[in-house]
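Engineer: Attaching a predicted model along with its sequence, questions to come.
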Amino acid sequence: MSLPQAWADLPFFRDDWPAISSRLEGQDWLPGPARVFAALGLTPPERARVVILGQDPYPTPGHANGLAFSVTPETALPRSLRNIYAEMRDDLGRAPENGDLSHWARQGVLLLNTSLSVLPGQAGIHAKWGWERLARQAVARAQAERPLAFILWGAHAQKALAGLPRPQDLVIETAHPSPLSARRGFFGSRPFSRVNDWLAAQGDAPIDWALSETADAE
């Protein structure tokens, strides 16, 4: 497994990754060695502008692609992502063509999970392995480059990054987009236009949230 070079000097890779890597050896884990650090690889610290935090990869083989809330292009939309797209359509009038959010990551949306590995069919199985230290360290590193917009969906994300947002950062905290909680404050929160309005106020380009992977490749 190659480390994301722009982030490789984080203390996590010296202090925690060797033990986690050793525990993963011999296991059929997801999203696998090629995609485990995809979020960091696609969004180096100097390009990070927005932070969206998830919990852990989808535990169904072939679904997770290493980005929070994202799935491979051929995978049907998970329920939370379906609600995210529904809110985006209400907010912006359109949504991506599939569930692969790589085009968000390439525009500076850091799509980290607090745990970057999982076993098939066993959600949360690696949640206490120490992965969460990587999320906090990565966010702190990105903050050294510029103000950030935080989209924190649900109590897990809000607790995981507690104390990191600064006065100069934008923080949008709502209920999680899961069907169990989306109607308790997620729907109607308009996070996508709010982030873009804030970026414009910073003199920065907006995120093209609804860009499809097909359009991204053209």
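Structural biologist: Received, thanks.
Engineer: drop to CA atoms for contacts and neighbour counts, all remaining ones
Structural biologist: OK.
Engineer: how close does the residue sitting furthest away from the middle of the chain get to Leu119?
Structural biologist: Relative to the C-alpha centroid of the chain, counting by C-alpha atoms, centre = their mean, Gly26 is the outermost residue, at 26.6 Å. Look at Gly26 and Leu119: by C-alpha to C-alpha, to the nearest Å, they are 12 Å apart.
Engineer: which ones are touching the residue nearest the centre of the chain?
Structural biologist: When C-alpha atoms, centre = their mean is applied to the chain, the residue found nearest the centroid is Leu111 (1.9 Å). Leu111 sits next to Ala39, Val51, Ile52, Leu53, Gly54, Leu67, Ala68, Phe69, Ala105 when contact means C-alpha atoms under 8 Å, 6 or more residues apart in numbering.
Engineer: hmm, back to that, secondary structure element holding the residue farthest from the centre of the chain?
Structural biologist: Secondary-structure assignment from DSSP states H and E places Gly26 in no helical or strand segment.
Engineer: State the distance from it to Arg14.
Structural biologist: Distance from Gly26 to Arg14, by C-alpha to C-alpha: 22 Å.
Engineer: same deal with Glu173?
Structural biologist: Counting by C-alpha to C-alpha, the gap from Glu173 to Arg14 is 32 Å.
Engineer: Tell me which of the two has more neighbours.
Structural biologist: Per other C-alpha atoms under 10 Å, whichever of Glu173 and Arg14 has more neighbours is Glu173, with 18 against 11.
Engineer: Isn't the more buried one up against Ile151?
Structural biologist: Yes: under the criterion of C-alpha atoms under 8 Å, Glu173 makes contact with Ile151 at 6.3 Å.
Engineer: Mind telling me the two of the contacts of Leu111 farthest from one another?
Structural biologist: Among the contacts of Leu111, the pair separated by the greatest distance (C-alpha to C-alpha) is Gly54 and Ala105, at 13.8 Å.
Engineer: Use this one as the comparison:
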Amino acid sequence: MPPKKRKAVAESTSKAKVAKKNDSKGKEKKGGASSAGSLDLSSFLKDDMWKERLKEEFEKDYFKGIEESLSADYAKGEEIFPPKDLIFNAFNLTPIDKAHGLSFSVLPGVKIPPSLKNIYKELSSDIPGFTAPDHGCLEKWAKEGVLLLNATLTVQAHKPNSHAKIGWQKFTDAAIKAVSDHTQGVVFLLWGGFAHKKEKLVDVAKHRVVKTAHPSPLSASKFKDCKCFSRVNSALKELGKEEVDWSL
């Protein structure tokens, strides 16, 4: 039986892309609230292994600040992406020993984001036989052990970086460190200068790091021909792990 492949992908955008809009005036009031009516984000993290590794983060002041900021936005009727039940999608879909999330992913039928189009272009030139799909759903990669993690897990609709300073980056840094500390042989693919700073959280003695430009249209010329996907597979092979099947 081949060894499990494990790969973490950290990226720098603070936009959490999802396919459906949350109803901040209706459904959002039904879940994740304590008896006092405050927001309890931890209730949306379902995976037991991640809960164990991140439980201390939920008790810290900065995380309480995240909950207060989001509660205020919901109370004002702000449209927040993603819906509450998808905020921890990256963690719920894949245990810490497999690692995956959906930062670039959208449901079938939703227009493919520009950055994902650039990812598909690079895959087409980098991975023999890859054919770009007509959808932007990356859930198959979840089963391949791919973690696509945003530095910031929520954002106000039409307001890029609106939640970049409410504390999410401390939480996602803790998640990256948890993967580094509690797994063996992960390849961290860091897209963009902001993500490159996360290398300090990785134990490079037992993991590998691949750094490239971000696939955003703003840096597409630098991302083009970076061969990051084949480089990831080469690193996995070097670590004795099964390569990622990038087909979708």
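Structural biologist: Cool, got the structure. Remember, it's a predicted structure, so these values are computed and weren't measured experimentally.
Engineer: Can you show me the helices along structure 2?
Structural biologist: For structure 2, the helices defined by DSSP state H cover 48-58, 61-75, 89-92, 114-126, 139-143, 168-182, 193-196, 220-223, 228-238.
Engineer: between the first one and helix 61-75, how big is the angle?
Structural biologist: This means helix 48-58 of structure 2. 90 degrees (axes from the mean of the first three to the mean of the last three C-alpha atoms, to 10 degrees).
Engineer: List of residues touching helix 48-58 of structure 2?
Structural biologist: Counting by C-alpha under 8 Å, 6+ apart, Ser42, Leu45, Phe63, Lys64, Phe91, Pro95, Ile96, Phe171, Ala174, Ala175, Ala178 sit against helix 48-58 of structure 2.
Engineer: Same check on the fifth one?
Structural biologist: Taking contacts as C-alpha under 8 Å, 6+ apart, the residues outside helix 139-143 of structure 2 that touch it are Leu93, Thr94, Ala99, His100, Gly101, Leu102, Ser105, Asp245, Trp246, Leu248.
Engineer: what's the matching residue for the first one over in structure 1?
Structural biologist: Alignment note (TM-score structural alignment): Leu93 of structure 2 maps to Leu42 of structure 1.
Engineer: and the gap between that match and Val36 of structure 1?
Structural biologist: 12 Å.
Engineer: Repeat that for Phe192 of structure 1.
Structural biologist: For Phe192 of structure 1, the distance to Val36 of structure 1 - C-alpha to C-alpha - is 26 Å.
Engineer: The two: who's more crowded?
Structural biologist: Shown here are Phe192 of structure 1 and Val36; by other C-alpha under 10 Å, Val36 has more neighbours (24 against 19).
Engineer: Skipping its backbone neighbours, what lies nearest the aligned partner of Ala195 of structure 2 in structure 1 in space?
Structural biologist: Using TM-score structural alignment, the partner of Ala195 of structure 2 in structure 1 is Ala157. In this structure, Ala157 of structure 1 finds its nearest non-sequential neighbour in Leu53, 5.7 Å apart by C-alpha to C-alpha, 6 or more residues apart in numbering.
Engineer: a strand runs through the one you found, doesn't it?
Structural biologist: Yes: under DSSP: H, G, I helix; E, B strand; the rest coil, Leu53 of structure 1 falls within a strand.
Engineer: Just list the residues touching it, thanks.
Structural biologist: Ala68, Leu110, Leu111, Leu112, Asn113, Thr114, Ile151, Leu152, Trp153, Ala157.
Engineer: Going through those residues, which ones are buried?
Structural biologist: Ala68, Leu110, Leu111, Leu112, Asn113, Thr114, Ile151, Leu152, Trp153, Ala157 (16 or more other C-alpha atoms under 10 Å).
Engineer: In strands, which of these fall?
Structural biologist: Leu110, Leu111, Leu112, Asn113, Ile151, Leu152, Trp153 (DSSP state E).
Engineer: sorry, back to before: show me which of Gly54 and Ala105 of structure 1 is the more surrounded one.
Structural biologist: Taking other C-alpha under 10 Å, Gly54 of structure 1 and Ala105 do not tie; Ala105 has more neighbours (26 against 23).
Engineer: The more buried one maps to what in structure 2?
Structural biologist: So, by TM-score structural alignment, Ala105 of structure 1 is matched to Ala142.
Engineer: before we move on, what about Gly121 of structure 1?
Structural biologist: Checking with TM-score structural alignment, Gly121 of structure 1 has His158 as its match.
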